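Novice: task: produce atomic coordinates for the following.
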Amino acid sequence: MQTILVLITFAIALGYLLKKFVWTPVFESRTTPPNSLDGNKVKCGKKDCGCH
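Specialist: Have a look, this model is predicted:
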C-alpha cells in the first residue's frame, strides 16, 4: 500500500516538474507577444507621453 502511495506522489511531482520546466517554456515561446502597454516597447498605450 505504501509503495502505491509513493509511486503516485512521485508521478505527481514528476508531472509538475515537467509541466513547469519543459512544457510551458517550449510552447510559450511559440506564441506571439501580446499587444500590451509594454509589449511593443511603447509606454502609455499608443502615445509616448514621457510619464514613465
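
Novice: please count neighbours and contacts with C-alpha atoms only from this point.
Specialist: Will do.

Novice: what ranges do the strands span in this structure?
Specialist: For the chain, no strands are identified by DSSP state E.

Novice: so which residue is dead centre in it?
Specialist: residue 24 (5.3 Å; CA atoms, centre = their mean).

Novice: second chain to compare with the first, below:
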Amino acid sequence: MQTILVIITFSLAAGYLLKKFVWNPIMEKKQSTLGTFDGGKTKCGKNDCGCH
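Specialist: Below is the predicted model:
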C-alpha cells in the first residue's frame, strides 16, 4: 500500500514539474501575437483605434 502511495505522489510531482517547466513554455511560444505594428502592445486596448 505504501509503495502505491509513493508512486502516485511521485507521478503527481513529476507531472507538475513537466507541466510547469516544459509544457507551458512550449505552449507560450506557439501562441501568436496580435496583428498590430508594435506586436500587440497597443496602449489603447485590443482594438486598433488609430491613435498611434
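
Novice: ok so, going back, now check the residue nearest to the centre of the first structure against the second structure: what is it aligned to?
Specialist: Under the alignment (TM-score structural alignment), residue 24 of the first structure pairs with residue 24 of the second structure.

Novice: if I look at that match, how far off is residue 30 of the second structure?
Specialist: Computed as CA to CA, to the nearest Å, the residue 24 of the second structure to residue 30 of the second structure distance reads 10 Å.

Novice: after superposing, tell me the mean distance of the longest helix along the second structure to the first structure.
Specialist: Longest helix of the second structure, by residue count under DSSP state H: helix 2-18. With mean CA distance after the TM-score superposition for the first structure, helix 2-18 of the second structure departs from the first structure by a mean of 0.5 Å once superposed.

Novice: got the contact list for stretch 21-36 of the first structure?
Specialist: Residues from elsewhere that reach stretch 21-36 of the first structure (CA atoms under 8 Å, 6 or more residues apart in numbering): 39, 45.

Novice: residue 45 of the first structure: neighbour count?
Specialist: Residue 45 of the first structure has 14 neighbouring residues, counting by other CA atoms under 10 Å.

Novice: returning to that earlier point: buried ones in the longest helix of the second structure?
Specialist: By neighbour count with 16 or more other CA atoms under 10 Å, helix 2-18 of the second structure contains no buried residues.

Novice: that helix packs against which elements?
Specialist: Packing contacts for helix 2-18 of the second structure, counted by 3 or more CA pairs under 8 Å, 6 or more residues apart in numbering; DSSP states H and E, involve no helix or strand.
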